[in-house]
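**Q** Predicted structure and sequence below. I'll ask about it afterward.
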Amino acid sequence: MAPYDVKRERKECYAPKNTAWAIVDVPEQQFIALDGAGDPNTAPAYTEAVAALYAVAYTLKFAAKRTAGGDFVVAPLEGLWWADTPEAFTSGAKDTWSWTMLIGMPSWITKEMIEDAGQAALVKKKLPAISRVRHLTLHEGRSAQVLHIGSYDDEAPVLHELHHTYLAAQRLRPTGLHHEIYLSDPRRTAPEKLRTVLRQPVESVDP
């Protein structure tokens, strides 16, 4: 049997084709997560967080082969992003950004398995940030979502459209954190070809 792959099993969330905003219902999912702040292009904390998450994720992947659930493909890197003011994203004030970086886990991966994998990865990799990797359950539900093709710096007009045009037209308002799923490896993909899922949990505005 092929390893579990969230991109295959949840195509509506991890392999969307719409390049214009649309509504999707996002089910509950569990992640390994690590919190931080600062410019993702320059802050050492960001690089350390990503390295720590992948170290734990691959340790869990190999441990999962011995469980009833079986092997899985390591899911794409994701991020929850926020700042004191929404303008921090459209203006590119990256030093003021806060984030929680994520990697999705299959349903059979337990909190105890995550803790054990963190301890094993810390011994092997000796990355201090691994000690801050935590389990997170997230249920975003109704969300506006789009597939953005292009550089991360080109997201600002897309987000401006969401918050200044699309949500008002649909009588919706944001309820959770801005969510991004990175389907491309920026080390191997030209900026103009990067594929990123942009997501914003929403709710209806009372009439």
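**A** Cool, the structure landed. Numbers count the residues shown, from 1 in each chain.
**Q** going forward, measure contacts and count neighbours with C-alpha atoms only.
**A** Noted.
**Q** Downstream of the longest helix seen in the chain, the next helix or strand is which one?
**A** Among the elements of type helix in the chain, defined by DSSP state H, the one spanning the most residues is helix 44-64. Along the chain past helix 44-64, the next helix or strand (assigned with DSSP states H and E) turns out to be strand 77-82.
**Q** Against Ala190, how distant is the residue nearest the centre of the chain?
**A** Central residue of the chain (Cα atoms, centre = their mean): Glu78, 1.8 Å from the mean position. Using Cα to Cα, to the nearest Å, Glu78 is found at 19 Å from Ala190.
**Q** got it, and Ala83?
**A** When distance is defined by Cα to Cα, Ala83 is 28 Å away from Ala190.
**Q** Comparison target, given below:
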Amino acid sequence: MTEKTDFKKTLDAYRAKRGQFRILDVPDLQYLMIDGHGDPNTSPQFVGALEALYPVAYKLKFASKTGLGRDYVVMPLEGLWWARDMDAFTAARDKSQWDWTLMIMVPDWIDANMFAAAVAQVGTKGPPTRLGEVRLETLGEGRCVQTLHLGPFDEEAAVLRELHHEFIPASGLRMAGTHHEIYLTDNRRTPPEKQRTILRQPVADA
């Protein structure tokens, strides 16, 4: 039987504790990515992004298992989030102003040919409307600070203010990249109070 790798357990970048800000070096990782704008609760773009990402992710898992003998657990959804005025994200929570990139991490042995084949397979019958916008890209974040948030997404703001305005400056650092979230639980099936989200912020020396 092919051994199944769970990168959430093997990669340090997927470890975080509630109430603790941890500085770590995140390695370059490869993702399926798709971009969008607007409120994730109401935006058709957001729904279309999910409908395109997941079928490709599962086709790649199947291709890796059957073609390479390397099985792995499909990774959780992740997102990069930003706005022209970051107060729209951390304070006002004006979701209509948000830009985002949704992502699913895939192993480094997944190459461009495997990706193209997976997209083609997904597109053979009833293709998702945004399938052609999914891309395979490596993200290099380097030095980051992260923590675990337990609870509804709209309660992240206080944690982010502490991270951005207290911990990072007090550590002799500055924000140097895009806010990153890793959704360890499926919010469609998990009560808001039990949702577990890694909050990550790339940083550099101040």
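**A** Good, I have the coordinates. What you are looking at is a predicted structure, and each value in this text was computed from that prediction instead of being measured.
**Q** Ala83 and Ala190 of the first structure: which has the busier surroundings?
**A** Residue environment comparison for Ala83 of the first structure versus Ala190 gives the larger neighbour count to Ala83, 17 against 12, counting by other Cα atoms under 10 Å.
**Q** Next up, the contacts around the more buried one.
**A** Taking Cα atoms under 8 Å, 6 or more residues apart in numbering as the definition of contact, the neighbours of Ala83 of the first structure are Phe89, Thr96, Trp97, Ser98.
**Q** In space, what's closest to Leu199 of the second structure - neighbours in sequence excluded?
**A** Using Cα to Cα, 6 or more residues apart in numbering and skipping the chain neighbours, the partner closest in space to Leu199 of the second structure is Glu181 (4.9 Å).
**Q** Direction-wise, compare the strand or helix carrying the one you found with strand 77-82 and give the angle.
**A** Secondary structure assigned from DSSP H and E places Glu181 of the second structure in strand 179-183. Regarding strand 179-183 of the second structure and strand 77-82, their directions subtend 160 degrees when assessed with axes from the mean of the first three to the mean of the last three Cα atoms, to 10 degrees.
**Q** what's the mean deviation for strand 179-183 of the second structure versus the first structure?
**A** Once the two structures are superposed, the average separation between strand 179-183 of the second structure and the matching residues of the first structure is 0.3 Å (mean Cα distance after the TM-score superposition for the first structure).
**Q** That strand corresponds to what range in the first structure?
**A** Under the alignment (TM-score structural alignment), strand 179-183 of the second structure falls on residues 178-182 in the first structure.
**Q** Outside of the matching stretch itself, which residues are in contact with it?
**A** Counting by Cα under 8 Å, 6+ apart, stretch 178-182 of the first structure makes contact with 14, 76-82, 195-201, all of which sit outside it.
**Q** Tell me how far that stretch lies from the chain's centre.
**A** In terms of Cα atoms, centre = their mean, to the nearest Å, the centre of stretch 178-182 of the first structure is set 5 Å apart from its chain centre.
**Q** And for stretch 66-73 of the second structure?
**A** Centre to centre, stretch against its chain (Cα atoms, centre = their mean), the figure for stretch 66-73 of the second structure is 22 Å.
**Q** quick one: contacts of it?
**A** Thr2, Glu3, Lys4, Thr5, Asp6, Phe7, Lys61, Phe62, Ser64, Lys65.
**Q** Just send these back as TSV, with neighbour count too.
**A** Output for the contacts of stretch 66-73 of the second structure, formatted as TSV (neighbours: other Cα atoms under 10 Å):
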residue	neighbour count
Thr2	10
Glu3	10
Lys4	12
Thr5	14
Asp6	13
Phe7	17
Lys61	21
Phe62	17
Ser64	18
Lys65	16
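**Q** out of the residues you listed, which one sits closest to Leu173 of the second structure?
**A** Leu173 of the second structure has its nearest neighbour among those in Phe7, at 28.3 Å by Cα to Cα.
**Q** I'd like the distance from the closest one to Trp109 of the second structure, if you could.
**A** In this structure, Phe7 of the second structure lies at 13 Å from Trp109 of the second structure, with Cα to Cα as the measure.
**Q** Give me the number of neighbouring residues for Gly48 of the second structure.
**A** 16.
**Q** My guess is it contacts Arg130. True?
**A** Yes - taking contacts as Cα atoms under 8 Å, Gly48 of the second structure lies within contact range of Arg130: 5.8 Å.
**Q** Please report how far the closest residue to Gln119 of the first structure other than its chain neighbours lies from Leu167 of the first structure.
**A** Distance criterion Cα to Cα, 6+ apart; nearest residue to Gln119 of the first structure, sequence neighbours excluded, is Ser131 at 7.5 Å. Using Cα to Cα, Ser131 of the first structure is found at 39 Å from Leu167 of the first structure.
**Q** Same question for Arg132 of the first structure.
**A** Relative to Leu167 of the first structure, Arg132 of the first structure is positioned 35 Å away (criterion: Cα to Cα).
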